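In: Got a predicted model here, sequence first, then my questions.
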Amino acid sequence: MVISGSLPVGLAVNAAGVLAATLGRRVEALVGPDVVDGSGERHAGLVRIPIPVLKADEEAIKSVRVRAAALEDLLVVDVTETAQSSRTYEEYEDRMASTRGDGLGYLGVALYGEKRAVNKLTGSLPLLR
């Protein structure tokens, strides 16, 4: 997952949450089963794999997204300025339909697929701190 380093903390966390929720819905085996602690209390299953959260500027995120989308075996999920500034999903749909791809500002991207392919696209990016 790559998030814009220029976002304020709240918007960065929101972008990461949106990307994670979408990944969890699209990749069936990503979330493990519920677990039970030693007291018998049930806890919702969590993701089975690590999800590093990296940072980049918006141009680098766009570049990662474009290169990743050209690869058949990667799932690419993105969050744009249009998504984050829309008040309803209907507004988001309408605004996306009237915006060309080259006019989108990317705030984050999540990739899922073969580790080598993901690392090739994101390996040089620092962690978001």
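Out: Perfect, thanks for sending it.
In: Could you use CA atoms for every contact and neighbour count after this?
Out: Will do.
In: Now stretch 105-123: buried residues?
Out: Residues of stretch 105-123 classed as buried by neighbour count (16 or more other Cα atoms under 10 Å): 105-112, 117-118, 122.
In: elements contacting the lengthiest helix in the chain?
Out: As assigned by DSSP state H, the longest helix anywhere in the chain is helix 9-26. If you count contacts as 3 or more Cα pairs under 8 Å, 6 or more residues apart in numbering; DSSP states H and E, helix 9-26 packs onto strand 2-4, strand 75-80, strand 106-112.
In: Can you get me the centre-to-centre distance for it and its chain?
Out: Distance of helix 9-26 from the chain centroid (Cα atoms, centre = their mean, to the nearest Å) equals 6 Å.
In: what does stretch 114-125 give?
Out: Here stretch 114-125 is found 14 Å from its chain centre; the criterion is Cα atoms, centre = their mean.
In: contacting residues around it?
Out: 2, 54-56, 64, 67-68, 73-74, 111-112 (Cα atoms under 8 Å, 6 or more residues apart in numbering).
In: next, the one to line up against it:
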Amino acid sequence: MKCVILINEELPLGLIANTSAVLAMSIGKKYDHLIGCDVEDQDGVIHPGITQIPIPLLKGNDELLKTIRTRILNKEVNDVYMIDFCNMAQKSKNYDQYMIRMKATPTEKLSYLGIGLCGPEKAVNKLTGSLPLLR
């Protein structure tokens, strides 16, 4: 299993952090087995479990995010789970408002701040293997 988060490189730092957090939480909900057990340090302090696999942050522009999203929706690559974070989600004050805005917005009017992908390593690499790390 491989997971990556692809971030729109045009975002300011605060939105990059927010988008990454939202997508990572959403991946963690779907794949809760990726979270390790709690760890105890030498002093007996417990540290809650974190992800057991690396989740690289990659960068691309809005057009690239839409293209990858479309390829997954068109089943060009199988068994890849995708979660997206779009402008309607970022601008909404709560989840109810997000649902209302999404229902009133055609897909082609959405822009993506980021997408999270998880699946077989070969499939995820086929979609993202040539993309640079977000630095």
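Out: Good, I have the coordinates. All of these numbers come straight from a predicted model, not from anything done at the bench.
In: Just the buried ones from the contacts of stretch 114-125 of the first structure?
Out: Here, 16+ other Cα under 10 Å leaves 2, 54-56, 64, 68, 74, 111-112 buried among the contacts of stretch 114-125 of the first structure.
In: give me the number of residues near E10 of the second structure?
Out: Neighbour count for E10 of the second structure, taken as other Cα atoms under 10 Å: 13.
In: how about the equivalent of I50 of the second structure over in the first structure, what does it touch?
Out: Using TM-score structural alignment as the criterion, I50 of the second structure maps onto L46 of the first structure. By Cα under 8 Å, 6+ apart, the residues touching L46 of the first structure are 31-34.
In: make it 6 Å
Out: By Cα atoms under 6 Å, 6 or more residues apart in numbering, the residues touching L46 of the first structure are 31-32.
In: which pair in the buried residues of stretch 105-123 of the first structure spans the largest distance?
Out: Across these, the longest distance by Cα to Cα is 23.6 Å; it joins G105 and A117.
In: The aligned partner of G10 of the first structure in the second structure: how many residues sit nearby?
Out: Alignment note (TM-score structural alignment): G10 of the first structure maps to G14 of the second structure. By other Cα under 10 Å, the residues close to G14 of the second structure number 9.
In: could you measure G14 of the second structure against P106 of the second structure, distance?
Out: 27 Å (Cα to Cα, to the nearest Å).
In: Check P48 of the second structure too.
Out: For P48 of the second structure relative to P106 of the second structure (Cα to Cα), the value is 40 Å.
In: before we move on, the earlier item: so for T22 of the first structure, which of the helices and strands packed on helix 9-26 of the first structure sits nearest?
Out: Among these, the nearest to T22 of the first structure by Cα to Cα is strand 75-80 (7.3 Å).
In: residues in the second structure aligned with the closest one?
Out: Aligned using TM-score structural alignment, strand 75-80 of the first structure spans residues 81-86 in the second structure.
In: Mean deviation, the matching stretch versus the first structure?
Out: In the superposition against the first structure, stretch 81-86 of the second structure averages 0.5 Å from its aligned positions (mean Cα distance after the TM-score superposition for the first structure).
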